[in-house]
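1. just a sequence and a predicted model for now, questions to come.
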Amino acid sequence: MRRLLALVALLAAGACAGLPTSGPIQQVGPDEPRVDAVVRYAPAPPVPGAEPQEVVRGFLDAMLAYPVSTATASAYLTPDAADAWQSSAGVRIYRAPEVGPPSVPAVTVDDGRPVAVEVEVREDAVLDETGHYRGTDRDVTETFVLEPVDGEWRIANPPVGRMVTAAYFASYFRVFDSFFFDARGAQLVADPVHVAVGEQLATGLMASLTAGPPTALAGELRTYLPDPEAWQPSVTVDAEGVAEVEFDVDGSSLDAGIRNRWSAQVVRTLAQVPEVEGVRIITATGPLAVGGGSVQDLGAWLRFDPPEPRGRPGAVVDGRVVRLVDDAAEPVPGPRGDDAGGATVVAVSEDAIAVSAGGDIGVAFAGDPEVVVPAEDVVSLVWDPTGVLWVADRPGGALRIRLVTAEAVRDVQVAPLGTVTSFALDPGARRYAVTTAGESPQVLVGLVQRDQRSGVTGIGPGRVVAPDAAAPAAVVWTGASSLAFLADSSAGRQVFTSRIDGSPAVGGAFGAVPRLPDVGARRLAIDVGSAPSWYVTDDRDRLWHLRAGGSWRLLGLLDVTALGSGR
């Protein structure tokens, strides 16, 4: 309970005055971080003689205190309700509140009778105790019962958890990742959570991390942290940027593998906090020393991260396969650098090439002659971190996934996903994303299924993300838990970004980053790295480039018939 109280108190941080309203889709450009909001807000306590509706309005407002404090909100409750209020049970995000009249007209506090006040809201989403987002998009009526207490109206039945406005959530929350391990303990896997920014961001992230992987991913993710109750629910960051995390557990006899993975989860998660430069993990028997020192560097556990893509995005330009390097095109070595064979689908890794004109695929592994892999209606070609080519095609209209190596081609199981129009793998090949067409076009994300030896056996069912996206296509991964894709907007076909938890996609006509001109965008690729570059082809087969911090620019490359992210 101590851990949950600390967590949801942080999740509810924010302010209400002067906050912008926002719809389900906003433009911020290609996953640009926004500036953390730190405006403080101290809501007013109950006013003597306040009517029932005023008490309810004051309570709703008091839940928007920043920095977080339950004292003012609890002052609007009866003593018993204040003691029993489960404010740590989650966060509900709403808009358009309408406070109705009391159920008993002309009632006075001196009558001694309870009275009910209904509040109608549009609920956008809920966060669970650990900050996991679930969209709801529904109308909700909350009935507050008020009772006389010492001559004043007080609420006897506060809602489970907290209620915050959508504007407050948009201004004071950001999505971060808690890092867990895959089932074999080989690789870190990101799990997105929403945490309020500000002075206690590090504590909020640790509260989410210590809670462990979500139930829905049981068996797929694991944690090496001790029992959640062992964590002392506060993280301090000193003047040198060292975050100190304390656990009430004996750390003296830990197996090195457990100690290292425990450290990796904590360090990788806290590395997202801007002021953190290092991490010290304290146990009941002293610091969790790794490498001879008590302070762990933020880059100490990169070996557990998914492999970084080394290849550049590939394209077919003027009938030749090229690598895209910033705003230039470099022909790949070998025959395909002179003749792409009419390819409309391409995948280029550091040392291998795959092309298709929609049917059979030509694959050239490092130093080997090109081989032909039979295929029908190819959707996407993707290289994974181990150098395996994933072929997504649609024989008979249904998605088929095959894994191609220099030695063999094998099919894997595929869950029903509809009419798939694009397919992509996350950096660690632990998750996949697709876009679909039909009556209800969607962006779906699911898990790559693996056996006990981490061999791929299939792709599991997909879950809808970015439900408001119109005609999505050309999905790519931009990070461990983030996507980009093309979709329709009031400004034409634009690049949208989304987290994989279903929280609102961003993109469209407005935002801090210049939008793509209305050119009929068709394909999308990204060159990830310290300074990502984005590429889009248009309906005239021209290539557009967006450099980090810049604006979209038309490159002097014509007849661009294929485009694919590198590996």
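-> On my side now, so go ahead. Numbering: from 1, shown residues only.
2. switch to C-alpha atoms for all contacts and neighbour counts from now on
-> Noted.
3. what's the closest non-adjacent residue to A352?
-> F365 (4.6 Å; C-alpha to C-alpha, 6 or more residues apart in numbering).
4. quick one, what contacts the one you found?
-> Contact partners of F365, counting by C-alpha atoms under 8 Å, 6 or more residues apart in numbering, are D351, A352, I353, A406.
5. what's the distance between it and V404?
-> 10 Å (C-alpha to C-alpha, to the nearest Å).
6. check this structure for its longest helix and report it.
-> helix 256-270 (DSSP state H).
7. show me how far that helix is from its chain's centre.
-> Here helix 256-270 shows a centroid-to-chain-centroid distance of 21 Å under the convention C-alpha atoms, centre = their mean, to the nearest Å.
8. could you do stretch 520-540 as well?
-> 20 Å.
9. would you mark the buried spots in that stretch?
-> 520-528, 533-538 (16 or more other C-alpha atoms under 10 Å).
10. alright, now check it against this:
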Amino acid sequence: MGADREGGARRRQGRAVAYVACGAVLLAGCASMPDSGDLSGVDSTPRQDTQVRVFAMPPSEDATPTQLVQGFLEALTSDDPNYEIASQYLTEDAATAWRPKTGTTVLADGPDAFELPRARGREDTGETSFALSGTKIATVDEQQSYAPADGVYESLLHLTQDPKTKQWRIDELPQGVVMGQGDFERNYTSVNKYYFASNTAAGGSGQTAAVADPVYVRERVDPMTQMVRSLLKGPTTWLSPVVRTSFPTGTALKKDVTTLTPDENNKLTVPLNDRAARVGQSRCTEMAAQLLFTLRSLTPSMAEVELESGGKQLCSLTEGAEATAARGATEHVEYLYYVDDKHRLVRMAAAEDGARTPEPVPGALGEGNTQLRSAAVSRDEEMAAGVGVDGGELYVGSLVSGGSLGEPVLRSAGKTADDRLTTPSWDARQDLWVADRNPDDPRLLLLEHGAGEPLPVQTPGLDGRIESVRVAADGVRIALVVAKGDKSSLLIGRIERETKPGEDRPTVTVQELRSATPQLEEVTTVSWAGDGRLVVVGREQDRVQTVRYVQVDGSTPEGPAPAALTGVKEIAATEDDRVPLVAYSEDGIVRLQSGAQWQKVAADGTAPVYPG
């Protein structure tokens, strides 16, 4: 529990003592706590410098029940690593039983707390209870995994008074912590830890794909050591069926290691227990790559990781992580593609300083003989798929001069273009995904290597019609825009593949679909924009259209949102944030360069895409 991320620190004046980390300067003085009356909410506190640390105050000897509850809730929002000060507000037995790290409940504002009336004639029994309430917006579980939530939060605190000292303490309370969104954003930061895709290869090259597993850690409580421990414990429950780790089962930090700190050259030495002592060089390199990817998500300047076990060095890794596993954020993108006013697939340099003159792509899709509505380009930029102008046919061809197109690989029987095929998407295995929106036979389909008989993809729990399909670079996560009635939402699913004995083709399933934009009533278009991030165009209820970034877990990433743009119909990004964001809007094809405003690329183009 606790009182009420994009950066800044928060503090409710008078409830905690805050010090600037670099100078131990005492901030505003503490105000006195009320000694009677109900508690209003422990409100979100204003954002301040990220270097400000908040330290809890222990209970005073004469604290009233109201003061005790207020102080306890405030103590939970401090940077106390093990909640030792918060435990001082509890009885000895309650402190022993309490497990604050089992999870965090995030409320829109700090929890409202009020003392429950005592029965007449029992006002002086030495016992009282406080009800906590609020509007729930998210939870972070014991694995540090974030999930959006809604509904009413309600819980009870029971207090007892020591008959000898007359001091009040909490003797019954729920497990975990609760705090308002403001304090959550000050206390926690989202970081990606990395594992390897267990059933896919990136880019069709045979190289393993690195998969981001986002977790929230306490930002000023030794986050580096937290991240290493979290990585060693294994992937979160949602992701675990489709990833693997190279760390042997039971691997942990060496028993006497309490904190990890890089040296002056940004090299981090990680002492492991004996479970890792006998790994071979190849496996150790994979372990180091997982650590280096993870720590660079937290500290981009991390230069080297060295692993030790059994009193000896196992291996070290500097710049070779990308040779061990492919990450979407490190893949090189050559071109931006779109459909021009002649319904051809054209391309132009993706880099901000590249040539802006579009040219038809090599091959049949650039010749204009088959008019296109939308297209997708494979991640190696050697193949492309195009949907015909009426949305009814899907073509696949190579991006090689003189290449032929042939017959459509898929047809839809939908009565209108909007009831036919979506824009396709290529995955890391060079397989092609597309949804048929035909109301009489809605399907999510997979064409292995872009050819052959389409494979129906199972989508248990899907409620609505798929309007858009985007597969992540790691090949194990998929983003679907799903419409139901007059609403549309963004869902993230886990791709599972299983080839049963005696069968030539796999069974492919999208499991555990979960919302990434619960606050949006209408999602127009989406694209992957990082290893664990997407860019979304949508609209909240009764509000104007917005362009925003969201995390794959449904949280809001740190950093500024893209510049405002009106009338956006389609958007394109890559996992590499150095490549400009591109959109199709009422002004045509426009792109957003770093630190600039939207600029027009082509007045008559539509359907912009990057590879994938």
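-> Good, I have the coordinates. In this text, all values refer to a predicted model and were calculated from it rather than measured experimentally.
11. next up, the contacts around the corresponding residue of the second structure for L543 of the first structure.
-> Aligned counterpart of L543 of the first structure in the second structure: I589 (TM-score structural alignment). Contacts for I589 of the second structure (C-alpha under 8 Å, 6+ apart) come out as V582, A583, K600, V601, A602, A603, D604, G605, T606, P608.
12. same check, this time on G176 of the second structure
-> By C-alpha under 8 Å, 6+ apart, the neighbours of G176 of the second structure are M1, W98, R99, P100, K101, T102, G103, T104, T105.
13. which position in the first structure aligns with it?
-> By TM-score structural alignment, G176 of the second structure lines up with G161.
14. cool, L421 of the second structure as well?
-> So L421 of the second structure corresponds to V378, using TM-score structural alignment.
15. ok, how many other residues are close to the nearest residue to that match once chain neighbours are set aside?
-> Computed as C-alpha to C-alpha, 6+ apart, the closest residue to V378 of the first structure that is not its neighbour in sequence is D393, at 4.1 Å. Using other C-alpha atoms under 10 Å, the number of residues around D393 of the first structure comes to 25.
16. so which elements touch the longest strand anywhere in the first structure?
-> As assigned by DSSP state E, the longest strand anywhere in the first structure is strand 133-149. Applying 3 or more C-alpha pairs under 8 Å, 6 or more residues apart in numbering; DSSP states H and E, one finds that strand 133-149 of the first structure makes contact with strand 115-127, strand 152-155.
17. let me see the ranges of the strands in the stretch 401-550 of the second structure.
-> 410-411, 425-426, 432-436, 443-447, 455-456, 465-471, 477-484, 487-498, 507-515, 522-528, 533-539, 545-551 (DSSP state E, counting those that start in this stretch).
18. need the ones you listed in TSV with distance to L157 of the second structure, can you?
-> Shown next, in TSV, are the strands of the stretch 401-550 of the second structure (distance: least, C-alpha to C-alpha, whole Å):
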stretch	distance to L157 of the second structure
strand 410-411	61
strand 425-426	51
strand 432-436	51
strand 443-447	49
strand 455-456	52
strand 465-471	45
strand 477-484	41
strand 487-498	37
strand 507-515	32
strand 522-528	40
strand 533-539	38
strand 545-551	34
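19. quick one: closest of the ones you listed to G151 of the second structure.
-> strand 507-515 (15.5 Å; C-alpha to C-alpha).
20. any idea how far Q161 of the second structure is from the residue sitting furthest away from the middle of the second structure?
-> Of all residues in the second structure, G121 has its C-alpha farthest from the mean position, at 53.5 Å, by C-alpha atoms, centre = their mean. Here the criterion is C-alpha to C-alpha. By it, G121 of the second structure lies 17 Å from Q161 of the second structure.
21. which pair of the buried residues of stretch 520-540 of the first structure spans the longest distance?
-> G520 and V528 (23.7 Å).
22. surely the match of L543 of the first structure is within a strand?
-> Yes - applying DSSP: H, G, I helix; E, B strand; the rest coil, one finds I589 of the second structure inside a strand.
23. mind telling me what element G71 of the second structure is part of?
-> helix 65-75 (DSSP states H and E).
24. list residues touching both of F365 and V404 of the first structure?
-> With C-alpha under 8 Å, 6+ apart as the test, F365 of the first structure and V404 reach no residue in common.
25. what about the helices in the second structure?
-> Assigned by DSSP H, the helices in the second structure fall at 65-75, 84-87, 92-97, 181-187, 223-233, 281-298, 321-324.
26. now the ones you listed as TSV including mean neighbour count and distance to D49 of the second structure?
-> Putting the helices of the second structure into TSV (neighbours: other C-alpha atoms under 10 Å; distance: least, C-alpha to C-alpha, whole Å) gives the following:
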stretch	mean neighbour count	distance to D49 of the second structure
helix 65-75	25	19
helix 84-87	20	23
helix 92-97	14	32
helix 181-187	28	10
helix 223-233	19	18
helix 281-298	22	19
helix 321-324	17	34
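27. of all the ones you listed, which one comes closest to P111 of the second structure?
-> helix 65-75 (8.5 Å).
28. so where is the closest one in the first structure?
-> Going by TM-score structural alignment: helix 65-75 of the second structure matches residues 52-62.
29. after superposition, how close is that stretch to the second structure?
-> Overlaying the second structure shows stretch 52-62 of the first structure at a mean distance of 0.6 Å from the equivalent residues (mean C-alpha distance after the TM-score superposition for the first structure).
30. what does that stretch contact?
-> Against stretch 52-62 of the first structure from outside (C-alpha under 8 Å, 6+ apart): 16, 42-46, 72-73, 76, 99-102, 115, 117, 144, 146, 153-155, 163-164.
31. out of these, which are buried?
-> Counted by 16+ other C-alpha under 10 Å, the contacts of stretch 52-62 of the first structure give 16, 42-43, 45-46, 72-73, 76, 99, 102, 115, 117, 144, 146, 153-155, 163-164 as buried.
32. any idea how far Q143 of the second structure lies from Y188 of the second structure?
-> Between Q143 of the second structure and Y188 of the second structure the distance is 14 Å, computed by C-alpha to C-alpha.
33. an error on my part: the question was meant for V17 of the second structure.
-> 19 Å.
34. one more: T165 of the second structure?
-> The value you get for T165 of the second structure to Y188 of the second structure, if C-alpha to C-alpha is used, is 37 Å.
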